[in-house]
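1. Quick one: sequence and predicted model below, then my questions.
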Amino acid sequence: MTDLLTPTRKQVADWARLSQKKYRRESGQFLIEGEVCVREALHAKSVDCLLVLNSEAERWEALTRKHPKLLCYRVGPEIFDRVSQVETTQGIAAIGKQFKLHPRKSGLTLLCEQVSDPGNCGALLRVADFFGVSELVLGAGSADVWNEKVVRGSMGSLFHQPAREVADLESFIHKWKGDSLALVAHGGTELAQATNLKQPKLLVLGHESRGLHPDLEALCTQKLTLKPQGDAESLNLVTAAAVFCYALS
């Protein structure tokens, strides 16, 4: 079996603090949990070290052997629970190092005014990645992309999908050179009828519950609406984003 290290008390304390946005920002690190996300992080070379639960060490031996130069720490359940932010663990976690991805050269740009729910933010990253979105732009007050729930919700897409937070969304939309498309509940052109859209395209989504702020809506060159075919009045933000990304990509 691969030799695994024992962490110091300070290391454990530092890892536990990664639940705080302030400390993530100061340290440049973030917590990664679960097999899928850990493997994606390793593939992206975005891991500082691995944490393996004692009882699961044999299970993850093959994984640790593939990365002999990477520091791997073996910990008991008390320490693992102190660092972990999930109720049910797979016995593997990683301390990641934050990174920046450049926007894809082509594709739709997706702008979200405010996505405060970490689960929704992670799911949006996954949607954006699936449809080859050039960049995901998040407004102030959105969940931190390095939040463990966002990382886990993205199912590894965080390591592929360019994303960033922009404080001044009005300026961002105003400077956009192509069509900026506001997703609105009522009063817009039906998605199926939207034609001759200018590249590059910017899809603008509002807050999860309040919708798009009128000031941002007014800056967009077109307003688009998805007409319901059944009795449900609306879709949640992530589902609506997926439908529009599919149609516009």
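-> Thanks, I have it.

2. contacts and neighbour counts: CA atoms only from here.
-> Will do.

3. burial count for R164?
-> 18 (other CA atoms under 10 Å).

4. so how far is Q29 from it?
-> Separation of R164 from Q29 (CA to CA, to the nearest Å) stands at 16 Å.

5. same check, this time on L63
-> For L63, the distance to Q29 - CA to CA - is 21 Å.

6. quick one: contacts for L111?
-> For L111, the contact set (CA atoms under 8 Å, 6 or more residues apart in numbering) comprises L136, V137, L138, G139, L202, L203, V204, L205.

7. Now with 10 Å, please.
-> Residues in contact with L111 (CA atoms under 10 Å, 6 or more residues apart in numbering) are 135-139, 163-166, 169, 172-173, 180-182, 202-206.

8. Just the ones of these in strands?
-> Judged by DSSP state E, these include 135-139, 163-166, 180-182, 202-205 as members of strands.

9. Out of the residues you listed, which is nearest to V52?
-> A163 (29.2 Å; CA to CA).

10. so what's that closest one closest to, chain neighbours aside?
-> Of all residues not flanking A163 in the chain, L136 sits nearest, at 4.5 Å (CA to CA, 6 or more residues apart in numbering).

11. ok, the one you found - how many residues close by?
-> Neighbour count for L136, taken as other CA under 10 Å: 21.

12. Surely it touches T109?
-> Yes. Assessed by CA atoms under 10 Å, L136 is found in contact with T109 at 6.3 Å.

13. Strands of the protein, start to end?
-> Counting by DSSP E, the strands of the chain are 29-33, 47-53, 71-75, 92-97, 109-112, 135-139, 163-166, 180-183, 189-190, 202-205, 222-225.

14. Mind giving me the packing neighbours of the longest one?
-> Using 3 or more CA pairs under 10 Å, 6 or more residues apart in numbering; DSSP states H and E as the contact criterion, the elements in contact with strand 47-53 are strand 29-33, helix 35-43, helix 61-65, strand 71-75, helix 77-83, strand 92-97.

15. Quickly compare these and say which is most buried.
-> Of the helices and strands packed on strand 47-53, the one with the most neighbours on average (mean count of other CA atoms under 10 Å) is strand 29-33, at a mean of 25.

16. tell me, how many neighbours does the residue nearest to E165 when sequence neighbours are not counted end up with?
-> Distance criterion CA to CA, 6+ apart; nearest residue to E165, sequence neighbours excluded, is L138 at 4.6 Å. L138 has 25 neighbouring residues, counting by other CA under 10 Å.

17. if I look at L138, how far off is V204?
-> Using CA to CA, one obtains 10 Å as the distance from L138 to V204.

18. this is the comparison structure:
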Amino acid sequence: MALFTNFGIGVSTYGDAHRLIKKHRLWGYVLLPGVINIILFIFVFIAGWHYSDVITHWLFDILGLDKEPTGFLKYLFIALHFVLGLIFKVLFILFYLAIYRYIVLIILSPALALLSERAEQAMFGTKYPFDFKQLLKDILRGALIALRNVFVEFFFMIIFFFVSYIPIIGFISPICLFLVSCYFYGFSMIDYSNERHRLRIGESVLFVRKSKGLAIANGMIFYLILLIPFVGLLFAPSYAVVAATIATEKIRQKDQLIIIQPDKAITENGNN
């Protein structure tokens, strides 16, 4: 039951996130990770476009296809060169998308951590003094969690790859892979709040595992927003981390029967 309750919280807090951002004018903090994300994507796209051509030329060279053909073969080689170049470009982009959340967690970590902090400050009035040493620790933590999640997700990918060949139940494999991917997307966003509350990595893992419905929902909406051209790159990471910040506070306070209003500062005792 808690799974579906937390899933609902994970979905609804995206609306809360928009209202919080709008009311407290957090657009500067929202756009900073988005702009960095777009610059990163453009850089990867240009690099992929360039090196896909380099790889194609290299492949033609080692296969002995670098000599200029004539007649019909000339057009065949041009078509083959175009198709191979396109395949390598697509593979490069797919590879980038496959490791995207880990790149976000590491490179955008300082900007997203700051946004999560400002979102909590808008909710509760809590202020955290800037600490450069702590910032470096946060970046290192993000890298460690990213590496951990890479191996764990890869383990599940192997399992579901073999499950896909089992008759009758094999069809569920793509669905399970999608949910696992969403879970780790959400995990990345939730951990910013967990780190600020000084949860160790193991404690953060247990928190997310207990709130897996939240992680899946947050990651799922994040993934769907990311599919929107340009808008997804600009807003998906920021909205996901603000929604995760609101949701984790709701779950932390749920046992104390404190209702969190994202646009109001609330004390630990639940008084406005």
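-> Thanks, I have the structure now. What you are looking at is a predicted structure, and each value in this text was computed from that prediction instead of being measured.

19. Can you give me the TM-score here?
-> Superposed pair, TM-score by TM-score structural alignment, normalised by the length of structure 1: 0.23. Supporting alignment: 96 aligned residues with a CA RMSD of 6.0 Å.

20. got any residues that touch both of L138 and V204 of structure 1?
-> In contact with both L138 of structure 1 and V204: L110, L111, C112, E113, L169, using CA under 10 Å, 6+ apart.

21. Closest one of these to V150 of structure 1?
-> C112 (15.0 Å).

22. For the closest one, grab the count of nearby residues.
-> 25.

23. Would you check that it makes contact with L181?
-> No. If you go by CA under 10 Å, C112 of structure 1 and L181 don't touch, sitting 11.7 Å apart.

24. Common neighbours of these two, please.
-> Counting by CA under 10 Å, 6+ apart, the common neighbours of C112 of structure 1 and L181 are L203, V204, L205.

25. my guess is the last one meets T225, correct?
-> If I follow you right, that is L205 of structure 1. No. Contact criterion CA under 10 Å: L205 of structure 1 and T225 do not qualify, at 11.4 Å.

26. Which of those two has more residues huddled nearby?
-> More crowded of L205 of structure 1 and T225, by other CA under 10 Å: L205, with 26 against 21.

27. Give me the nearest residue to that one, chain neighbours excluded.
-> For L205 of structure 1, the closest residue by CA to CA, 6+ apart turns out to be C112, at 4.7 Å.

28. still on that earlier bit, and of the ones in strands among the contacts of L111 of structure 1, the nearest to V38 of structure 1?
-> Among those, A163 lies closest to V38 of structure 1 (CA to CA), at 19.2 Å.

29. any idea how far that closest one is from F130 of structure 1?
-> Computed as CA to CA, the A163 of structure 1 to F130 of structure 1 distance reads 14 Å.

30. rewinding a little: format the strands of structure 1 as JSON lines; extra columns: distance to A247 of structure 1.
-> Listed next are the strands of structure 1 as JSON lines, based on distance: least, CA to CA, whole Å:
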{"stretch": "strand 29-33", "distance to A247 of structure 1": "32"}
{"stretch": "strand 47-53", "distance to A247 of structure 1": "35"}
{"stretch": "strand 71-75", "distance to A247 of structure 1": "44"}
{"stretch": "strand 92-97", "distance to A247 of structure 1": "34"}
{"stretch": "strand 109-112", "distance to A247 of structure 1": "13"}
{"stretch": "strand 135-139", "distance to A247 of structure 1": "17"}
{"stretch": "strand 163-166", "distance to A247 of structure 1": "21"}
{"stretch": "strand 180-183", "distance to A247 of structure 1": "12"}
{"stretch": "strand 189-190", "distance to A247 of structure 1": "12"}
{"stretch": "strand 202-205", "distance to A247 of structure 1": "11"}
{"stretch": "strand 222-225", "distance to A247 of structure 1": "12"}
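
31. Of all these, which one is nearest R152 of structure 1?
-> Taking CA to CA, strand 29-33 is the member of the strands of structure 1 nearest to R152 of structure 1, at 6.7 Å.

32. The closest one - contacts with which helices or strands?
-> So strand 29-33 of structure 1, by 3+ CA pairs under 10 Å, 6+ apart, packs with helix 9-16, helix 21-27, helix 35-43, strand 47-53, strand 92-97, helix 148-153.

33. Tell me the buried residues in the helix or strand where L40 of structure 2 lies?
-> Using DSSP states H and E, L40 of structure 2 falls within helix 27-62. By neighbour count with 16 or more other CA atoms under 10 Å, helix 27-62 of structure 2 contains the buried residues 29-34, 36-38, 40-41, 45, 48-49, 51-53, 56-57, 60.

34. next SSE after that helix?
-> Next helix or strand after helix 27-62 of structure 2 toward the C-terminus (DSSP H and E): helix 72-98.

35. and that following helix, what does it pack onto?
-> Packed against helix 72-98 of structure 2, as judged by 3+ CA pairs under 10 Å, 6+ apart, are the following elements: helix 27-62, helix 100-107.

36. ok and the shortest one relative to helix 27-62, angle-wise?
-> Relative orientation of helix 100-107 of structure 2 versus helix 27-62 (axes from the mean of the first three to the mean of the last three CA atoms, to 10 degrees): 120 degrees.

37. Can you point out the buried residues in the helix or strand just after helix 100-107 of structure 2?
-> Moving toward the C-terminus from helix 100-107 of structure 2, the next helix or strand (DSSP H and E) is helix 109-124. By neighbour count on 16+ other CA under 10 Å, the buried set for helix 109-124 of structure 2 is 109-120, 122-124.

38. Off-centre distance for helix 109-124 of structure 2?
-> The chain centre lies 17 Å from the centre of helix 109-124 of structure 2; the measure is CA atoms, centre = their mean, to the nearest Å.

39. Run the angle between the helix or strand just after it and helix 109-124 for me.
-> For helix 109-124 of structure 2, the succeeding helix or strand toward the C-terminus, using DSSP H and E, is helix 132-163. Here helix 132-163 of structure 2 runs at an angle of 100 degrees relative to helix 109-124 (the same axes, to 10 degrees).

40. and helix 132-163 of structure 2, what does it pack onto?
-> Checked by 3+ CA pairs under 10 Å, 6+ apart, helix 132-163 of structure 2 has helix 100-107, helix 109-124, helix 173-196, helix 201-210 packed alongside it.

41. Could you rerun that using 8 Å?
-> For helix 132-163 of structure 2, the elements it packs on are helix 100-107, helix 109-124, helix 173-196, judged by 3 or more CA pairs under 8 Å, 6 or more residues apart in numbering; DSSP states H and E.

42. got a markdown table for those helices, with distance to L214 of structure 2 too?
-> Formatted as a markdown table, these follow (distance: least, CA to CA, whole Å):
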| stretch | distance to L214 of structure 2 |
| --- | --- |
| helix 100-107 | 17 |
| helix 109-124 | 16 |
| helix 173-196 | 7 |
